[in-house]
Structures are given as C-alpha cells and as structure tokens.
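Undergrad: Compute the structure for the input listed below.
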Amino acid sequence: MNVTETLSQGLKREFQVVLNAADLKSRLDGELQNLQGKARINGFRPGKVPVGHLRRLYGRSVMADVVQNAVNEANQKIVADKGLKLALEPQVRFPEDQASIEAAMEAKGDLAFTVALEVLPQIEIADLSDVSLVKPVAEVPDADIDASLERMAGQNRNFSAKAEGAAAEKGDRLMISFVGTLEGKPFDGGTGSGIPLELGSGQFIPGFEEQLEGAKAGEKRTVKVSFPENYGAAHLAGKPAEFEVTVDEVQAPGELKIDDELAKGFGMESLDALRTAVREQLGRELAAQSRRKVKKSLLDALDGKYSFELPPSLVEQEFSAVWSQVEADMKNAGKTFADEDTTEDEARAEYRKIAERRVRLGLVLAEIGEQAKVQIADDEVTQALIERARQFPGQEKEVWEFYRKNPQALAEIRAPIFEEKVVDHLLGQVKIEDKTVSREELYADEDAETEEKAKPAKAKKAKKAAAADDASA
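TA: Prediction:
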C-alpha cells in the first residue's frame, strides 16, 4: 500500500492511496483460503472446495470485503503516521473510470482512491488567571415556599358536586364532554369525554374557560376560540374552532388546608418537614440557575480568549441543526422572515455565527478536558441513563436497551457529563465573587427573553444570539 499526501491546506488533508494488483491478489487469495476451511458446498467435502471454484462463486463479494478492509487500513495508517485528530469520518473517493474499478475487482489492475480529511485545529490552552466572574446567588423567599404549598394543597384538595342549578364560578371544577370542529369538520384530538376542567386554571386554550363561566350541570354551550399562532400542532395553529361542550357536573372546591395531613399525603411526617423539603427543592432550582449564569459568563470569557480556524464540516453540521430548528419554529408559528422584520440571508448570517461559537467552544472544552485528563465514571453514565429512561414511563427497558446497543447515542449521554466536569475544572481556575441577588434578578435575563419574543426581530437579535448559544458544546 502506497500512501501519498496530495493536499495540506488549512484543516483539509487529502491522500492518494494505491494498492497494486499483486497486493490485491494476495489479499484476495488469503481471504479465499480462509473461506475454504469454512465453506459447505454440495458435491465437495468440508474444507476441500477448490479455491478456484470459490473464486468463481464468491470472488467479487470477497474482493469487496478486501477493498473495504484496505480502506479502513489506509485510514488508520494515515491517522497514526501523521498523528492527526479527525473532525469527522474520512471521505473516500474512488475513480469514476469504471474500467479501472472492474480491473481492480478482478485483481488485474491497481486500485487507487483518495482519502479526504478534515482535522481538528491545534489549540493552545489560554491562561485564565486574569478572568474574574460574578456568581449571582439567591436565597429562597418564604413567599415562594408559601406559594408552593398553596399549589400543592390546591392540587390535592377535594371537589364536591354543587347544588342542582348552581352556576359555575372561577375556581370551580367542571366535568365536561366536547366535540371540536374546524370549518364544521371534527379534527383529531378535538373530542373528549369526562374531562375535568378547573375554571381559571388556564388549562385549555385562551378563551375556552371563560365561556363556560355561569354554566350549569346538564347545560350545553358552543365555545368559539382560535388556536394560538404558536400552538404545538401545526395543522391547528392560528385556526378558529368551535366546541360543542356538555357540562356533566359542576363541582365546588373544598377548603384549602395546609397542615400536617397535607404533608403526610406527600410522605412527610409534618408540615415543618414538608416546608423544609420544599425549601431544599427551590434552593436546588436557584442553585441550578446560578450555575447556568456563571457558566454562561465563563463561556463568554473563553470565547474572548480563543480564535482559530474551525473545521468547515463541523460548522456546517451545527448550523444545519440550528437552522432546521429555526425553520420548524417559524413554520409552527406561521411566520415568515418578513414578519420578523429581517431577511433569510440576515437570519442565516446571525445563526451561522451562533453555530461557529458553539463549535469553537466545544473544541476548546474538549481540548481542556483531554489535557486535564477529565474522566467519566461508569456509574455516572449509568445514573444519567436511568434519568433519561425515566422520561419515558412504560418504555424504560426499551430506552435502556437502545442506548446500551447504540454507542453514538450513548455518547450523547456522556457529552453533557464531560462538559460539566470540564466547566467545574475551569471554575476552579478563575476568580469567582458571589453576589447576593433576588430571585427576580437571578431570572431577569430569561424573563426579558420571554418578553422579547413578542417584539420585532431586529430589536431582539442581540438577546436571541446570547440565549441561543448558552449551551455551547
């Protein structure tokens, strides 16, 4: 096997690989001899099938295996000899001349092919001793604990039927049946029976619950609403619908009790124990948000420290994933780029920058983690896999088996664990100052981003870009 480098430009490499006919014939003969000892063909004793006969029967398929093995061997040799780190799998190109391919498959001519590679850039780890970060820290307000307990009590309180002829009020629960139509025709998911609906809960689409206030048991009403523009089902988004609703029963809520009995319903010994558990849970949520904020600041600092050529294919791969999501979101919302006060070209340029940042930071974190010898224990992966399986009730076993049998999918489980460990490693190298803030301040950027969704695109571009690349690797 003769390997010659034909291109070295930036992160791109190309190699010409040639296997001469004699080498091909030797490899083919070796494979056929191995097959001879295993072949079972009528008319021949086991292990006594002539090699020539095997060549006539299986020569072409065996040669295909020989070629594939040669390609794999060439790829491994190139990577090992040149000490390369690949960005993506090698791309192999065979000659377009069919005659030369046929000659090689018969071991009567040389086989020449090209291996094209994209390699990872050399990254020199930057000094972070001058990086100072502010970590916002919030305490759990007693009001938040009280609000959580009220929600829990509300979810567990009893309802009882109101007196005959009593009208439904906000806070009451209705048992309803309905048939929904679009332009007079029923649609999938638009029919329900024995459905509980608490008035004022916002459980149904806007305008639905309000039209049932004042209804009585046994009453039928026609509810006219329009599905939101951003409704999850694209075929319903923004469309007007009518629901023929039958109120089967009107129920009044029982007393809202926040006491030891409520706590026992959640497996706690007392209300004090439940309050402590709620405080701890809310504390974990605040700590997670604080972590996200300081991580975002760290990634911003890293982004300012590194500038290097990016593998084009990795950028294109990341951009394609981002852009597909953008297009899906716009389709679901029934929007165009003109509606967003921008153009497709401007949007593409914006999101390509986001993709480039993600790739750059992903490569930086990977290099830092490798040099720091960051390791992921098997039990960490197992725990993450258990958590993923729990997201699919009733399908836990199938999810578990899927990941265990699919190395690429399992790598998606390992990646965020690795990233968080690298972030921990980096946070230990920079100066961090805790700053006490309110809960509202801690979530301020996210709340502002939610409000920005209603504004024209040009007014929110900066925030959109900052939010979209928060998870960078």
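
Undergrad: rest of the way, CA atoms for contacts and neighbours
TA: Will do.

Undergrad: Confirm that Leu117 sits in a strand.
TA: Yes. According to DSSP: H, G, I helix; E, B strand; the rest coil, Leu117 belongs to a strand.

Undergrad: One more sequence to fold, the one below, so I can look at both together:
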Amino acid sequence: MQVTETLNEGLKRGYAITVTAADLDAKVEEKLKEAQPTVEMKGFRKGKVPMALLRKQFGQRVMGEAMQEAIDGAMSKHLEESGDRPAAQPEMKMADPDWKEGDDVKVEVSYEKLPEIADTDFSAIKLERMVVKADEDSVKEALDNLAASPQAVTYEPKKTQAKKDDQVVLDFVGKVDGVAFEGGAAEDYPLVIGSNSFIPGFEDGLLKVKAGEEKDIEVTFPEDYQAENLAGKKAVFTCTIKEVKAPKAPALDDELAKKFGAEDLAGLKAQITERLEAEYTGASRAVAKRALLDALDAAVSFELPESLVTAEANQIAHQLWHEENPDVQGHDHPAIEATDEHKKLAERRVKLGLLLADIGQKAEVKVTDQEMTQAIMNQARQYPGQERQFFEFVQQNAQFRQQLQAPMFEDKVVDHIFEKAAVTDKEVSKDDLQAAVEKLEEE
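TA: Here you go, the predicted model:
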C-alpha cells in the first residue's frame, strides 16, 4: 500500500492511495478464511466448503469490503501520522473508473485540514462589564405592572356604560342562519372588553352596554377559524347583560404579595429586585460577550478552510432570503447566491467558531452529563404531555443533542476567557444598558 502527496497548498491536501492487486487479494483470502468455519453450503459439511467455491460465491462482496477497509485504514494511519484534522469529510474517488479485478486500486483523496491556532494571551484583552442595580423606581414599576395584571386585578360593579378594560358578565346564545350551534352559548360568562379572547367584533359590540340590557351582536367568523363548519360564516349572538364591572387595581400590600407567592410585600420586593438584577446581568453578559468576540476577532488571525466559509455563507444567504420571503416555506425557489457581505459574516463566524473550539479543547472545557440532562429537561417542558416522546427523540437524534450542547460549550469557553481577561466592572444606568443591548440587535 502506498500513499503519495499530490497537493499541499495552504490548508488543502491531496493524496493518491494505491492498494496493489496482490495486497487486496491477500486481504480477500484472509477474510474468506476467517469466515470459512461458519459457512454452510449444500453438499458440504459446515466449515468444509472449498476456498475456490467460497471465492466464487462471496468473492465480489468480500472484495468490496476489503477494498474499503484497506483505504480507510490507510487514511486513518495517514491522519494519525500527519496530525491533520479534516475540516469536513474527505472526498474520495477512484482514479480509474474502468477498474477491474486484478488491477491495482488507485484512489484520489482530498480535504482541507483545520488550521493550527496559536495560543491567545487573554490577559491582553481589556473589557468593561456593565453593572446595573435595581433601583426603587424599577422595583416600583415592576410592582405596578404586577398590580395591573389579570392575576391581581379585581372588578367592582358599576352602573355606567361598559368601556374598554371593563368586565361584562353575560349570558349569550350564538346562531348561524337562525340555528344555534355547538359551543356558542354560555351563562354568567365574565368577559373583559379588550382581552381579544372572543372572535373579532364581539367585544366591540359590548361597548356602552349597561346591566339589564339585551343586545344582538353580529359578527363574522374568520376564514381560518378552527371549526370548519363556522369558518367565514356570519353569526348573531343574543346577549343578556347581567353586570358591568370596573377594574380595581389592588393596593401594594402584603395581600398582593401573597397572590404572587411571597410572604409579604418586603419579600415580593426582594424577589423582584433579584429577578431584575438577574435580567440586567444576563443583558450585561450579552454585551460583554460581543465585545469579547470583537476583541478576539481583531487579535487573532489564521487561515480559514475555504469549504467551511463557503458552506456558512450559503447558509446565511439562504436563511436571510427566507426571512425576507416568509411566505415561501419549502426550498422550491431560485438559487440563492451568497454576497460579499454574507461571506464576510461567514468568515467571522467560522473564525470565531474554530477559535473557541480550540480554546475549549486546550482548556479541557466539558459539558457534563448533568448539564446536558438539565438542558434536555428544560427543552422538554416546552412540550407538556409529550415529555416521554421528546426524551426518546433526543436519545435517537445525535444532531439535536449537538445543537443543544454547542451553545453550552461556547458559553463555558467564554466564561473561561472572562476569568483570564482584564475585565473591569462599571456601574451604569438601566437606560445605558438598554441602549447597549439595542445597539447589539441593530448590528
């Protein structure tokens, strides 16, 4: 067996692998001898089938297996000796498409290897991390929002006409073409005007009603209504108004706190403060992470595998095209060409992806089984009642597990770099942090 280099240009590598006919025949003979003791054939006892007959019966199939094993073995040995790590699956093709048994096997192999990346001096990276404290005004604003939420608001009877945000308690019967339909009637139903919980037009029809009134409200069901027998049809709801109630915001006291699981108002304020500062910390980390990636992009340079950049640019172009054309769900559309802007973004993504992977490998950063399990459980909560099916899907889908693991690994590598970089905390206002986050979203 012989491996000869045919290309060495940047990260691109090419090799010619030759397996002689004699070596291949010897490997076929070896595999047939290994199988001979277990082979049964009419007219022969088990294990006594002549080699010539075995070769005639199974030679072609064994030849293919032997050829593949020989080439794979040569490739594995080469990668081990050279230290090359292919950026993608190496391309292999037969040099002689007219090959026949008895000829030497010649295979052409090509790939791009991953670049060697020099160690980065993280201490030379200087970053500012924004720190925001939850002030009294922010806590008060959050408390007011809780007090105005449906969970906290109570309603008191009023004698005046109903308006937006009032609650109307009513009986109603809906009819299409004069015939009542299933699910179209209720008694003592509490409906908040403006909640958009009924079909369009119904709640508007309750504006200015008063307790004791009866009113017919005409509406048209949406064309995409879930009940097909009602979709697009006109209906009349005969409504009897029992009560009209005005919303009453609760007092900011211990009773309100208990509605949200706290022992008292002080405890609720402490929970809100903790939650707000956790949100600020998350936003601050996102800003600092972008600054870190920008610094790494500027400080580190190495050759990028062209195949990875091209694939990433095409993916970016394809994704952005679909975002601009949301009506096209499938992939039956014209070819999408990556622009220079797409390629520039792809170069950054590939560069930082390879760099973070290299840093993580050298620092022996790992995503633990416990962390993966927690991430899977968090995802499973999004499918109530189908958790078991979700877990089975995850177990059978290695690509999905990788998609879960990748951002976790990246965050752990970023935290590793933060620990080594020169990071200075700077206390700022909530508005300053918000402006920094909005700037990220614009880029």
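
Undergrad: Need the TM-score from the superposition.
TA: The TM-score (TM-score structural alignment, normalised by the length of structure 2) is 0.78; 411 aligned residues with a C-alpha RMSD of 4.0 Å.

Undergrad: What are the buried residues along the one helix or strand Glu438 of structure 2 maps to?
TA: If you go by DSSP states H and E, Glu438 of structure 2 is part of helix 430-442. Going by neighbour count (16 or more other C-alpha atoms under 10 Å), the buried part of helix 430-442 of structure 2 is Lys430, Leu433, Ala436.

Undergrad: Please enumerate the helices of the stretch 1-150 of structure 1.
TA: Taking DSSP state H, counting those that start in this stretch to define them, one finds helices in the stretch 1-150 of structure 1 at 21-36, 51-82, 98-105, 142-156.

Undergrad: Could you point out which of these sits nearest Arg357 of structure 1?
TA: helix 51-82 (26.9 Å; C-alpha to C-alpha).

Undergrad: Just give me the mean distance for that closest one relative to structure 2.
TA: On superposition with structure 2, the mean distance recorded for helix 51-82 of structure 1 (mean C-alpha distance after the TM-score superposition for structure 1) is 2.4 Å.

Undergrad: May I see the buried residues of that helix?
TA: Within helix 51-82 of structure 1, the residues scored as buried using 16+ other C-alpha under 10 Å are 51, 54-55, 59, 62-63, 66-67, 70-71, 74-75, 78.

Undergrad: re earlier: just checking, what packs against the helix holding Glu438 of structure 2?
TA: Secondary-structure packing of helix 430-442 of structure 2 (3 or more C-alpha pairs under 8 Å, 6 or more residues apart in numbering; DSSP states H and E): helix 265-299.

Undergrad: Provide the aligned range in structure 1 for the helix it packs on.
TA: Counting by TM-score structural alignment, helix 265-299 of structure 2 lines up with residues 271-305 of structure 1.

Undergrad: Mean deviation, that stretch versus structure 2?
TA: Relative to structure 2, stretch 271-305 of structure 1 is 1.3 Å off (mean C-alpha distance after the TM-score superposition for structure 1).

Undergrad: In structure 1, what residue corresponds to Phe353 of structure 2?
TA: Careful, residue 353 of structure 2 is Gly; it's not Phe. By TM-score structural alignment, Gly353 of structure 2 lines up with Gly362 in structure 1.

Undergrad: Could you give the separation of the helix or strand where that match lies from the chain centroid?
TA: Assigned by DSSP H and E, Gly362 of structure 1 belongs to helix 344-371. A distance of 16 Å separates the centroid of the chain from that of helix 344-371 of structure 1, by C-alpha atoms, centre = their mean, to the nearest Å.

Undergrad: With stretch 354-370 of structure 2 instead?
TA: Stretch 354-370 of structure 2 has its C-alpha centroid displaced from the chain centroid by 19 Å (C-alpha atoms, centre = their mean).

Undergrad: cool, stretch 276-283 of structure 2 as well?
TA: The answer for stretch 276-283 of structure 2 is 22 Å, by C-alpha atoms, centre = their mean.

Undergrad: What are the contacting residues of that stretch?
TA: Applying C-alpha atoms under 8 Å, 6 or more residues apart in numbering, the external contacts of stretch 276-283 of structure 2 come out as Val131, Val132, Lys133, Ala134, Lys430, Leu433, Val437.
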